[in-house]
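> Below are the sequence and a predicted model; questions follow.
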Amino acid sequence: MRRWITLLLATTCALAVATVYIAQPLLESMARDLGVAQGKVGWVVGVTQAGYALGLVLIVPLGDLVERKRLLLGQLLLSALALVGVGMAQQWALLLVALTLTGLMAVMVQVMVAYAATLAAPAQQGQAVGTVTGGVVLGILLARLASGVVADLAGWRSVYLACAGALLLMAALLLRYLPGTQPAAHRPGYLRLIGSLFSLYRHDRLLRQRGLFGLLIFAAFSVLWSSMVLPLSTAPLALSHTQIGLFGLAGVAGALAASRAGRLADRGLGERTTGLALALLTLSWLPTAFVGQSLLAFALGVVLLDFAVQAVHVTNQSLLLAGRAALASRLIGAYMCCYSLGSGVGAVLASGVYGRWGWPAVCLLGAAFSAAALGCWLWQGRTRAAAAALRCSGQNL
């Protein structure tokens, strides 16, 4: 697979995942425009995430059943339609329906990750997954900043309409240049396909291990990014929304640096990369805790955290997909369910912890998730070493 096609998929991933996160800076404007109470505006994020979670189970596995290019193009067109629906909605109920569909179609991101791994040569799978996943992280981190700027210039509806236009452009490019793939020769029915997604948790030990890492690292990621606005926007810092959004650029630097982790996985260094990244993730909470004393230290913590999370995330997917193209979509869907669970748990706990004990307690919470992931990796390493020693002794006998 040519590198520019990988970059095209990464760009599409960034736009697709941005559709889930562009609402966060716009909630107040949306509530005011539609005459909705502030207490209800949280449903905007809630229904979008619910649609995304549903799509992981019902849509992503279809990549192992139908031709992936056709599935991806269909998702792009439906997503653009849903975004237009959001931008044109004049009633609260219609807005929530359109947002649910937006989240449902945003799982095209996982279809593209599996697509990239399938198209790449075996020795380059990790590199391809790293590049495409880098687009995902860029989309998450830049969506809030970009949507705020566009909304300031032309209103919140223009954000969704512009995003719909961008997705239609990407659909045209992918239709023209993206190579097709052949679906599996022996394909199960849809219900059996969905059932096999859940059976993977029971039978696939690597998925359980990497899914646990995914849950814990994204819980830590969500602890930071869902609560950092609270100390930054209040006295004594009292930063503006634009200034807070600029910290996303620090996260981008870390994410881009970690996108090469897939190459290390291709070279058989996935376990070592995981351990080093988890140790760095745990340490990143130390400078983050000093937000009230030094914004530079806080920015350093953000860079380290995003670097570590991205490195583990890329390694997880690279190891899961290596040599298993027929299961790629189901493996990604199952893994990303762990990601969604971790993100939700981290966000809920972080807001409650901050309200009761403040920012230092939030940092302790994030460090606890990070240390738990590192502890799991160390325990698994001891288990692997013991198993290897047992096999060696058996061969000697």
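Structure's in. What do you need?

> For the rest of this, base every contact and every neighbour count on C-alpha atoms.
Noted.

> Could you report the neighbour count for the closest residue to Tyr339 other than its chain neighbours?
Once flanking residues are discounted, Tyr339 sits nearest to Leu215: 5.0 Å by C-alpha to C-alpha, 6 or more residues apart in numbering. Neighbours of Leu215 under the rule other C-alpha atoms under 10 Å: 25.

> Would you agree Leu215 is in contact with Ala334?
No - between Leu215 and Ala334 there is no contact under C-alpha atoms under 8 Å: 11.4 Å.

> Is the residue nearest to Tyr339 part of a helix or strand, or is it coil?
helix (DSSP: H, G, I helix; E, B strand; the rest coil).

> residues contacting it?
Residues in contact with Leu215 (C-alpha atoms under 8 Å, 6 or more residues apart in numbering) are Cys338, Tyr339, Ser340, Leu341, Gly342, Ser343.

> Look up how far Gly268 lies from the last one.
When C-alpha to C-alpha, to the nearest Å is applied, the distance between Ser343 and Gly268 equals 29 Å.

> same deal with Gln380?
Gln380 is 17 Å from Gly268, where distance means C-alpha to C-alpha.

> need the strands for the stretch 201-350 of the chain, in chain order.
With DSSP state E, counting those that start in this stretch as the definition, the stretch 201-350 of the chain shows no strands.

> That one: helices as residue ranges?
Using DSSP state H, counting those that start in this stretch, the helices of the stretch 201-350 of the chain run over 205-227, 229-233, 241-245, 247-258, 261-266, 270-283, 285-288, 295-321, 328-357.

> next up, a second structure to put side by side with the first:
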Amino acid sequence: MLITLLSFTAGISVANVYMAQPLLNAMAHDLGVSAAHIGLVVTATQIGYALGLFFLVPLGDLLSRRRLILVQILLSACFLLTASLSDSFFLLLLSLAAVGLMATVVQVVVAFAATLARPEERGSLVGRVTSGIVLGILMARLLSGAMSDLAGWRSVYMTSAALGIVTAGTLAIMLPRHNQGAMPAGYLDLLCSVPRLFMSEPVLRVRAVLAMLIFAAFSILWTALVLPLSEPRVGLTHTQIGLFGLAGVAGTLAAARAGKRADVGKGQQTTGLALVLLLLSWAPIAGLHASIAVLVLGVIILDFAVQAVHVTNQSLILAVRPEASSRLVGGYMIFYSIGSATGAFASTAAYGWAGWNGVCVLGAAVSLIALVFWQLTRPSC
């Protein structure tokens, strides 16, 4: 029951990072922002997320994770309300950067869950929580598009704020009250220990770079996808665009399976296969204007591949230093956020310059770099 609750919490929290993607076109029209610059909405959220990963997530190894989770969810609700009331693009960017900052509660939840597991089941348990994260991303895309068509994009953020308040109340009742981190150092020492972990643990370094690359590819697809699908040539509604989030079911399956494979020593095999699939997925994705069905196939393959690598990455790094789980996950996810932010900005810029073909070439190039990097570093991790 507790793992299910943590999975749900992680899912609704991560949804705040991704629910803007089907709304970009509506936001651009409402606030008078060009298509080439509206990707900054996603970039601002990811920048806030990156800052939270470094400054907030490590606190899970020092303070009560229960208290940290509750405070972050309640503050997130406040910033979501601010975003829903924004009447300028600048205020919206600031609000969503703050939402991204608080959304790092997802990683506190992952670290919390990892401490509940025995070593031989850690990958499986992390996979279960990650399945909740993938479902949160799926529902964010699916429901935000539908709600935007019914009541405007601002209603999406108002609803998410209300859901966060309810969730915080439930967690206050259900979460264990004694989960104090074991590390006795102060906050400054805690932050300084994160770079030291990168220096001492090659698995963390390699897997962090892989996270940056795969999530850059992930963000390249999902940030730009709404733009061609909204054009008159295709003419899909925000609800229909949100349905593409159903492809995330494949990511849920990948997360569950990859965690189990990591537990039995097959993390490298899973990584290699998934990176090959990631590269191949861009061929059907490039066929957007020829066939929506072919596009959907490519999206499914890409989501499956990204989540398989992501869960494998987390399982491997958490096995290195279990006592530093919050710092390991936080440091790893900084690279995830850098990749997502860079991919978001680059994808809309590529679309404005070279259309959908330019986006696909960019995504394939990043995917190829990830595959080559894994092959070169495979002997060590």
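Happy to help now that I have it. This one's a predicted model, so the numbers in the text were calculated from it and none came from an experiment.

> follow-up on the earlier one: need the helices of the stretch 201-350 of structure 1 in JSON lines with distance to Ala373 of structure 1, can you?
As requested, the helices of the stretch 201-350 of structure 1 are exported to JSON lines (distance: least, C-alpha to C-alpha, whole Å):
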{"stretch": "helix 205-227", "distance to Ala373 of structure 1": "6"}
{"stretch": "helix 229-233", "distance to Ala373 of structure 1": "25"}
{"stretch": "helix 241-245", "distance to Ala373 of structure 1": "28"}
{"stretch": "helix 247-258", "distance to Ala373 of structure 1": "18"}
{"stretch": "helix 261-266", "distance to Ala373 of structure 1": "18"}
{"stretch": "helix 270-283", "distance to Ala373 of structure 1": "7"}
{"stretch": "helix 285-288", "distance to Ala373 of structure 1": "14"}
{"stretch": "helix 295-321", "distance to Ala373 of structure 1": "10"}
{"stretch": "helix 328-357", "distance to Ala373 of structure 1": "12"}
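
> between those helices, which one is nearest to Trp156 of structure 1?
Among these, helix 241-245 comes nearest to Trp156 of structure 1, with 15.0 Å by C-alpha to C-alpha.

> Structure 2: matching residues for that closest one?
Using TM-score structural alignment, helix 241-245 of structure 1 corresponds to residues 238-242 of structure 2.

> Quick one: average offset of that stretch versus structure 1, please.
Once fitted to structure 1, stretch 238-242 of structure 2 is off its aligned match by 2.0 Å on average (mean C-alpha distance after the TM-score superposition for structure 1).

> which residues sit in contact with the equivalent of Ile301 of structure 2 over in structure 1?
Residue pairing (TM-score structural alignment): Ile301 of structure 2 is matched to Leu304 of structure 1. Contacts for Leu304 of structure 1 (C-alpha under 8 Å, 6+ apart) come out as Gly254, Leu280, Leu281, Ser284.

> was I right about the second one contacting Leu305?
Yes - counting by C-alpha under 8 Å, Leu305 is a contact partner of Leu280 of structure 1 at 7.5 Å.

> The two: who's more crowded?
Ranked by neighbour count (other C-alpha under 10 Å), Leu280 of structure 1 and Leu305 place Leu305 first, with 29 against 20.

> How much space separates that one from Gly51 of structure 1?
Distance from Leu305 of structure 1 to Gly51 of structure 1, by C-alpha to C-alpha: 27 Å.

> got it, and Leu200 of structure 1?
Taking C-alpha to C-alpha as the measure, Leu200 of structure 1 falls 22 Å from Gly51 of structure 1.

> who has more neighbours, these two?
Between Leu200 of structure 1 and Gly51, counted using other C-alpha under 10 Å, Gly51 has the larger neighbour count: 21 against 18.

> Look up how far Val57 of structure 1 lies from that one.
Remark: distance between Gly51 of structure 1 and Val57 of structure 1 (C-alpha to C-alpha) = 10 Å.

> Also Val314 of structure 1?
For Val314 of structure 1, the distance to Val57 of structure 1 (C-alpha to C-alpha) stands at 21 Å.

> okay, now Ala322 of structure 1: neighbour count?
Neighbourhood size, Ala322 of structure 1 [other C-alpha under 10 Å]: 18.

> go on, Ser34 of structure 2?
Residues lying near Ser34 of structure 2 (other C-alpha under 10 Å) number 13.

> doesn't Met27 make contact with it?
No - judged on C-alpha under 8 Å, Ser34 of structure 2 makes no contact with Met27 at a distance of 9.9 Å.
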